[in-house]
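[1] Got a sequence here, can you build the structure:
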Amino acid sequence: MTSNGCCSRQIDCALCSKTSQGALIYNQYPKGQHLPAEKCTQNCIIFMLKGELLVNSEEYPGTVLCGRRCILQAIGSKVELLALTDVEYITYWFTELPLLCEERYKEILEAARAPLTYPPLDIIPKLERLLEDLAGYFKEQPDTCDKYLDIKCQEIIYILTCYYPIQPIGIFFYPISTYTESFHYFVMQNYDKVKNVEEFAHLGGYTTTTFRRLFKNMYGVPVYEWILDKKREGILNDLQYTKQRISVISTRYGFDSLSHFAHFCKDSFGDTPRALRKRAANGENIVVTCKEHNKEQECE
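    Down below sits the predicted model:
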């Protein structure tokens, strides 16, 4: 066997029933590639390998992410990306961290404090070698192995939690520290999948009364008001920044007819969906114009 053969995988992973689910993704984009603002449905770590990537989010507004640095975006955050040069980076999507040392992570969360600004985290040599090896793996293999990537995810988090000083890594993980409660996770992962409070409570296995109480204690507002606000936010974002058909948007947010959807938009934003999209195309910044709703039926 040649030396090159010793460095090549000797099996066909495409035949395996357990292939990659995309927790780790290798990204390569040319200069000028724009990824519009999109809400994270999971937590995400961006490991920059080469080039410069402009990041725009609440935690990292107008931040230029250079090679050998990384950032973390929590579930529910909205992130926009622009490649300032040709770029290569790896994204790691997760709901819960694969912790090999839970005690260390507990120490990190206990010491975590919200900073005035979130600086990108430098990638130490040990982590850089692992990421470079992963990049090579993705480039060489058309089919990836989920089991192998699971191990690499554990390795990445082990290095982050156990090889970094507690202060910088505490700042790094702070955005997800408020999402560690299972109820909070449940809400952020499912609020856009339900049409009303009863359905939301049933999905989580709660009685409606218990669900309302837990929600009010955590968020400080009634659940139906919160759902309405999130619905308005999502609709406005889709109308202004996507080219999706209005009928598709209407269905996504649970409206049973276009007329009902149009009435909701006019009540919330002062105009019909088509008019709102036209105003946005002309550069107008559209905001919510309605008064607070007092009827829970509005979110049904």
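[2] from here on, contacts and neighbour counts on C-alpha atoms
    Noted.
[3] Give me the secondary structure label for T161.
    Three-state assignment for T161 (DSSP: H, G, I helix; E, B strand; the rest coil): helix.
[4] Run through the residues that contact it.
    Applying Cα atoms under 8 Å, 6 or more residues apart in numbering to T161 gives the contacts 101, 104-105, 108, 169.
[5] Next, the second sequence, to be compared with the first:
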Amino acid sequence: MEKRLKDPAAEVVLACLEEKYLKNEVLLEDHCFVRILSGELKIIQTNSRQVFGPGATILLPRRQLSTVIQYPKDNQAYKCVLIILRNERLKEYYSRNPAVERNERSSALIAYEHHPLLESYFASLEPYLEWRQEWPEKLIALKIEEVLTILRTIDAGIDAFLADFSEPGKIDLASFMEHNYRFNMPLEKFSHLTGRSLTTFKRDFQKIYKTTPQRWLTQKRLQLAYFLLSESKQKPVEVYREVGFENLSHFSYAFKKQFGYAPKTLG
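    You can find the predicted model right below:
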């Protein structure tokens, strides 16, 4: 279940997940500011795997591939507050509040320590979270501007992150795929993210790897799974989602076909 404070395009969202487990491959169109109220959130990005619990406050960047896993913990459903920082609203904000020029910042997620301004902000939202009516536009604009002001106060480098309105162009395909193969997305999404049509993506991929994207992705994911099972001592049930397989049975079949034995032999 997800409870929103407005329509599906809401910018302030109270989400409550009653299911046991939910996994999504995420590529956000807008930055997303998150406060976790209960349960746990696991975020897997290209070079990181992080777990966040109640009280954690994070900023998820737009256009950054992530595997997001939400699940209950300590007999409490996963519950969080989402603040969607839409590009259009950020552009309007920075037209009135010029960005401070700083060095380019990494596009990885940002986790914030507890801060009085953040605690005060989320406390101020509590009365509204139980209000089932549509928020007035002026109130939404006020709360978005407030959180932007707080972020710029506690994070001196945030403008390099939030005020970057550039769009991706054609990028190095091999580098992108080597960093993002574990994300379970259709080829159309991979092609879009590398700035190519699907036809051009497949053609360029064949030139580089001498095989199809599907075969290459399966091989890379199985190699990663082998490493996680043998070196990190994780279990198959913990690994298959993280390496981009839809279900355990398909993963086990592909793994045994590739290596000659079941993944549980290692895990």
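[6] ok so, going back, from the contacts of T161 of the first structure, keep the buried residues only.
    Buried members of the contacts of T161 of the first structure, counted by 16 or more other Cα atoms under 10 Å: 105, 108, 169.
[7] so the aligned residue in the first structure for A15 of the second structure, which of the three states?
    With TM-score structural alignment as the criterion, A15 of the second structure lines up with N27 in the first structure. Secondary structure, three-state DSSP: N27 of the first structure is strand.
[8] List the contacts of the strand or helix carrying F205 of the second structure.
    Element membership for F205 of the second structure (DSSP states H and E) is helix 198-209. Applying Cα under 8 Å, 6+ apart, the external contacts of helix 198-209 of the second structure come out as 173-174, 187-188, 191-192, 194, 211-213, 216.
[9] Mind checking which of the residues you listed land in helices?
    173-174, 187-188, 191-192, 213, 216 (DSSP state H).
[10] Could you tell me whether R213 of the first structure really is in a strand?
    No - per three-state DSSP, R213 of the first structure lies outside any strand segment and is helix.
[11] Count the residues that sit near it.
    13 (other Cα atoms under 10 Å).
[12] I150 of the second structure now?
    15.
[13] I'd like to know how far R132 of the second structure sits from M185 of the second structure.
    Taken as Cα to Cα, to the nearest Å, the spacing of R132 of the second structure relative to M185 of the second structure amounts to 35 Å.
[14] So between those two, which is more surrounded?
    M185 (16 against 11).
[15] need the contact list for the residue nearest the centre of the second structure.
    Nearest residue to the geometric centre of the second structure (Cα atoms, centre = their mean): S66, 3.7 Å. Shown in contact with S66 of the second structure (Cα under 8 Å, 6+ apart): 25-27, 43-46, 183.
[16] same deal with T211 of the second structure?
    F205.
[17] Now do the same for it: its match in the first structure.
    Counting by TM-score structural alignment, T211 of the second structure lines up with D271 in the first structure.
[18] Please give the element, helix or strand, for Y121 of the second structure.
    With DSSP H and E as the test, Y121 of the second structure turns up in helix 116-129.
[19] Which strands or helices does that helix pack on?
    helix 137-154 (3 or more Cα pairs under 8 Å, 6 or more residues apart in numbering; DSSP states H and E).
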